[in-house]
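S.K.: Attaching a predicted model along with its sequence, questions to come.
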Amino acid sequence: MHPFRSHTCAGLTKANVGETVRLSGWVHRVRDHGGVLFIDLRDHYGVTQVLADSDSPAFAAVEKVRSEWCIRVDGVVKARDESLVNPKLPTGEIEVFIREVEVLGQAEELPLMVFGDQDYPEETRLRYRYLDLRRDSMQANMKLRSDVVASIRRRMWDKGFREFQTPIITASSPEGARDFLVPSRLHPGRFYALPQAPQIFKQLIMVSGFDRYFQIAPCFRDEDPRADRSPTDFYQLDMEMSFATQQDVFDTVQPVIAGIFEEFGNGRRVDQDWPQISYADAAKWYGTDKPDLRNPIRMQDVSEHFRGSGFAIFAKLLEQDGTEIRAIPAPGGGSRKFCDRMNAFAQKEGLPGMGYIFWRERGDGDTENLVVRALVGAEDYDKFKNRELEGAAAEGKLKILEALDQGDLDRVHFLTNAYFGEIEAAGPLAKNIGPERTEAIRLQLGLGKGDAAFFLGGKPAAFEAVAGRARNVIGEELGLTEKDRFAFAWIVDFPMYEKDPETGAIDFSHNPFSMPQGGMAALEGDPLDVLGYQYDLACNGYELISGAIRNHRLDVMFKAFALAGYAEDEVRSRFPSLVNAFRFGPPPHGGCAAGIDRIVMLLADEQNIREVIMFPMNQRAEDLMMGAPTLPTNEQLRELRLRVLPPEE
């Protein structure tokens, strides 16, 4: 028999009853049932219940074992009593009567328990990651990650891609984040860099004549940590194609990504129709270029309804250039309590608040009946004309009579609903702008009784992000966001350039190596009007993919960089490999990169990316388990001819 096991802890079934077997694993849980000791023995594959009674020669040894000891047991497989079968376990029909036990590795008192779902501080979990990884949820996440990567590889090979590895030690590159620098011993005072991405290498692979490249590539960026981003390193599906258009990239990538989510999504719906939304529309409709389309709310520009209105804050705001008022519809949010809660949300976001309107049932609908009948009967017309009304109702009556006299029945219906309909608008903002404007807003947004709308104003760049977060909160709180769904969208038409609001200088807003839409001709006009063949794939509020059709023409590249203030000599010195390679017949090419960590995070239904990374850093970019980063020794510094400055106070 094998020295450690004849079967795994998931490998025994009723067919093995009567066999003598050997299992090895960790003591998941010990239960003492009055002279009978039960152990749930766990390995990477599953759990088997083993037991020893007082007659067993191993009973005394079994009494000593504790949680997370690593042990080997020999025993006989027996069928469980029918009433004791555990249908949740593949091994739930059997148990193993221990005849011999050997302790392979004892465990001291545990800093965190593996059994159960207790919450522990992240610092403890990362310091003892090897224990944390023993937990069922973490085992499942890491197995999922491995299976996803294997499936991606198969799918890319099936599409005619070949996998090539690119260097890990290279030159510094302008990917938009800080490089990790590596000092050179052989070249004192000079530094390599860890690649932020294989961007330049994969373009050079296309220049080399390889048609379809991919790689599960490690990338290194010295970034501030976030819940959905590692502060040091991450893995991506990196790919590039020659002789490809933007649509070719989409058509190639979509079945790979959709297939992964279908295979590992646990039955959640995977959208097959992936809309292409311009960057400008994504910002306007969703407040972000990473929209969560499981939430059906789409924001709208309602500026015209507030221009010259009685709500002075918005009316005066709209007198300034570049300002607008956006509405966030909230179907089902038509209560003062919910509106006040969202107002408090806006204040937490640093705003004075959010204007709102909600629509409710009007108390008296009798007048509306009179108006409707007035369309067909002179007698009722006289009754309505002579009816004494006050305030807004009186104003509405006069406008309705005027519209009736003009024969404008559409206007009559509109005014009837605004002033006397079954639904009335409520809230301070509604009182300020009056029934006609609130009714026009309601009709534009497609809202009704029991619904609400929230409003933010100013220059869009200043409030779009908050509006986007408010949209997400509204969708969550009102139950509008579909949880069991993966909703994808390509975000396209990114602007190539942006203006620094303080200096007015023009610089690249996204990938500087992208081909501008329209080529050289597009670069002759206003740089802020230039769009690039750049694209992202958003899923459930996260960016999964970023890519572009590359600028492979040197004349267009030099012009594009010149608009951002880079002289040709500087481009040649900063990117010598690309510039030199593009002198020798570069093909049109494009590609993208998909974040492996983020894909697995979504599939595992986790909110924090560290839950799907085997050995992640903490929020301060520290490896608590390994003790990194460390201080170099004086010998290392001398060898590298480096001196470390003390940190600034």
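M.R.: Nice, I can see it.
S.K.: only C-alpha atoms for contact and neighbour calcs from this point on.
M.R.: OK.
S.K.: so which strand or helix has residue 201?
M.R.: helix 199-207 (DSSP states H and E).
S.K.: what helices or strands is that helix leaning on?
M.R.: strand 212-220, strand 233-242, helix 576-581 (3 or more C-alpha pairs under 8 Å, 6 or more residues apart in numbering; DSSP states H and E).
S.K.: Now do the buried residues in that helix.
M.R.: Going by neighbour count (16 or more other C-alpha atoms under 10 Å), the buried part of helix 199-207 is 199, 201-207.
S.K.: sorry, back to before: turn the helices and strands packed on helix 199-207 into JSON lines, columns for mean neighbour count and distance to residue 504.
M.R.: Shown next, in JSON lines, are the helices and strands packed on helix 199-207 (neighbours: other C-alpha atoms under 10 Å; distance: least, C-alpha to C-alpha, whole Å):
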{"stretch": "strand 212-220", "mean neighbour count": "21", "distance to residue 504": "31"}
{"stretch": "strand 233-242", "mean neighbour count": "23", "distance to residue 504": "34"}
{"stretch": "helix 576-581", "mean neighbour count": "15", "distance to residue 504": "29"}
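S.K.: A further structure is provided below for comparison with the first:
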Amino acid sequence: MRSHTAGQVDLAVLDQEISLVGWVNRRRDHGGVIFVDLRDRDGMVQVVFDPDDPAVFATAESLRSEFVIQVRGRVRRRPAGTENPNIASGAVEVLGLGLAIINRSEPLPFQLDDERVSEEHRLRYRYLDLRRPEMLARLRLRHQVTRTLRRYLDEAGFIDVETPVLTRATPEGARDYLVPSRTHPGEFFALPQSPQLFKQLLMVAGFERYYQIVKCFRDEDLRADRQPEFTQLDIETSFMDEEGVMALVEDMMRHAFAEAVEVALPNPLPRLTWAEAMRRFGSDKPDLRIPLELVDVADLLQSVDFKVFSGPANDPRGRVAALRVPKGNDLPRSAIDDYTKYVSIFGAKGLAYIKVNDAAAGREGLQSPILKFLTDEAIAGILSRTGAQTGDLVFFGADKAKIVNESLGALRVKLGHDLGLVESGFRALWVTEFPMFEYDEKEGRYYALHHPFTAPNQADVPMLATNPEAVRSRAYDFVLNGFELGGGSVRIHDQALQKQVFGLLGISEAQAEEKFGFLLDALKFGAPPMAGLAFGVDRIIMLMSGASSIREVIAFPKTQSAACPLTEAPGEVDEAQLKELSIRVRKPVVEKPE
């Protein structure tokens, strides 16, 4: 139907007669001459219709936005001064000699260039939203990146193997999506949260290097970087330790960024241990573009007559940290109140602060309601340790370490964005040596910080029996601009060690056999050492493209309430289907207000 795409129309085809197909992006009538911007997947080209051919001109007059048309015409130079350098065809135009309307379009439910349209409305008509050039560009980028990743891994000797989508529920952290079985009434499949167990079985089977770009499913609360179904680049290797895996995938990501967005990531990437990342940034996925850091001051405040500080300062599980904000003295009290409210989301009971009006004047040059509780020695230590200067502001967090890290870590990021402190570009790093477990005081039990198949640091194995909280894992995360793009670990390949870890996690032998029996059986038959990693493809594309949400880089995403406005899924099914699956639906009980 066409000889060229819109993106191929340039000076190279000057004076040639060509055929084009596409959509009417815009039609303009300029005093007897009609201009049509024809759009296809590759670009845009201007087509000019004059009245010399009345039939063609009459058809051109009837065109409206988003009509699908076929044009036959001759390529000519644009008149001097009318060139458009923003498009590939900007030096030329097509004189329309023939025109056919392939299909008409009703008026659109929204204008494609209207940025005020709600996301819900755009997702309802996603097939129209995807016509926007920025959406096409993002999905093109996605294709380019996944193609580059596949090619890199193919050349590195990896084999692409598909793993099952219908499997059994296993306790991996988030809730499973369940699928009822018709042939086994009352029993359910689960959609995989990851191919974790199967890729380990592939290593036991001797494949040595596996990868897969795969859909994963998690029934969890959503946010900008989460979807109920998401795409993962899954990698697993045999006979490689963490250093080997990290070196390989680091080079892969450097290659992908260089090819897709012409960005050179550092070689090698910087590394932080988990402990250092939490100490300096309050986060295990720190955004290094923000030049603000947390500073520990607990030792300066252990004896002050202010229990808000002295309590956590003397608590082994507590933390007192300071966050210096350069030129933060300009923040009005209303802004400080807003930040206090913000950190309360993370469990912080307040947000103490000191304004530094004159750093050289000591106590007299400071302004804060907490100064009366602090000794001169403590004040001097805080100013020295934080490096506070005249005009700065220092925020404090004092509570359990987890609360301080989460609240001040989030405040650091918010301040960075609010005050324009975020550097441009990409800052990637590795975070290593994560704790093996985290302890839940309320439940009185341990949880795996990554997953129950992560191997402990070899030097720390004896502490599994004596001090589990001190055990470091052989886990590693690839972090970029404050997002965890990928995470992985060396796996447990020893059956006895795997059972010991299950025991610490409160998984009994019976439960382990029920949930993971097939894996434990496999480990009996010559399982090799194995290590791997999984990258969130959606997050990679989101950051590369500058999108604000992974929904903007997925063709047909779900909303934040895990619904699809386009297909109206999830939806009810009829009684016959439910009966066939041996399911009876119980409507949720809505409590009436008293």
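M.R.: Yes, it's here. Just so it is clear, the model here is predicted, and its values are computed rather than measured.
S.K.: returning to what we had before: of all the helices and strands packed on helix 199-207 of structure 1, which lies closest to residue 607 of structure 1?
M.R.: Nearest of those to residue 607 of structure 1, taken as C-alpha to C-alpha: strand 233-242 at 16.5 Å.
S.K.: Over in structure 2, find the residue span the closest one aligns onto.
M.R.: Mapping strand 233-242 of structure 1 onto structure 2 (TM-score structural alignment) gives residues 229-238.
S.K.: distance from the matching stretch to structure 1 after superposition?
M.R.: Aligned to structure 1 and superposed, stretch 229-238 of structure 2 gives a mean residue distance of 0.6 Å (mean C-alpha distance after the TM-score superposition for structure 1).
S.K.: Distance from the chain centre to that stretch, please.
M.R.: Stretch 229-238 of structure 2 has its C-alpha centroid displaced from the chain centroid by 15 Å (C-alpha atoms, centre = their mean, to the nearest Å).
S.K.: what do you get for stretch 212-223 of structure 2?
M.R.: Here the centre of stretch 212-223 of structure 2 is set off from its chain's centre by 11 Å, with C-alpha atoms, centre = their mean.
S.K.: How far does that stretch stretch from one end to the other?
M.R.: With C-alpha to C-alpha, to the nearest Å as the measure, stretch 212-223 of structure 2 spans 25 Å from end to end.
S.K.: Can you pull out the residues in contact with it?
M.R.: 160-162, 174-177, 191-195, 227-235, 560-562 (C-alpha atoms under 8 Å, 6 or more residues apart in numbering).
S.K.: hang on, residue 543 of structure 1 in a strand?
M.R.: Yes. Under DSSP: H, G, I helix; E, B strand; the rest coil, residue 543 of structure 1 sits within a strand.
S.K.: neighbours around it, how many?
M.R.: Counted by other C-alpha atoms under 10 Å, the residues lying close to residue 543 of structure 1 total 22.
S.K.: which stretches of the stretch 151-300 of structure 2 form helices?
M.R.: Secondary structure of the stretch 151-300 of structure 2 (DSSP state H, counting those that start in this stretch): helices at 196-204, 242-261, 274-281, 298-301.
S.K.: Show me which of the contacts of stretch 212-223 of structure 2 are buried.
M.R.: Applying 16+ other C-alpha under 10 Å to those flags 160, 175-177, 191-195, 227-235, 560, 562 as buried.
S.K.: Skip the chain neighbours and tell me the closest residue to residue 384 of structure 1.
M.R.: The shortest distance from residue 384 of structure 1 to any non-neighbouring residue, by C-alpha to C-alpha, 6 or more residues apart in numbering, is to residue 370 (6.2 Å).
S.K.: Isn't residue 101 of structure 1 up against residue 73?
M.R.: Yes. The criterion here is C-alpha atoms under 8 Å, and residue 101 of structure 1 meets it with residue 73 at 4.4 Å.
S.K.: Comparing these two, which residue is more hemmed in?
M.R.: Neighbours per residue (other C-alpha under 10 Å) separate residue 101 of structure 1 from residue 73, with residue 73 holding more: 24 against 21.
S.K.: What about the equivalent of residue 141 of structure 1 over in structure 2, how many residues nearby?
M.R.: When structure 2 is aligned by TM-score structural alignment, residue 141 of structure 1 is paired with residue 138. By other C-alpha under 10 Å, 22 other residues sit near residue 138 of structure 2.
S.K.: could I get the helices and strands packed on helix 199-207 of structure 1 as JSON lines with distance to residue 120 of structure 1?
M.R.: Below are those laid out as JSON lines (distance: least, C-alpha to C-alpha, whole Å):
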{"stretch": "strand 212-220", "distance to residue 120 of structure 1": "29"}
{"stretch": "strand 233-242", "distance to residue 120 of structure 1": "24"}
{"stretch": "helix 576-581", "distance to residue 120 of structure 1": "49"}
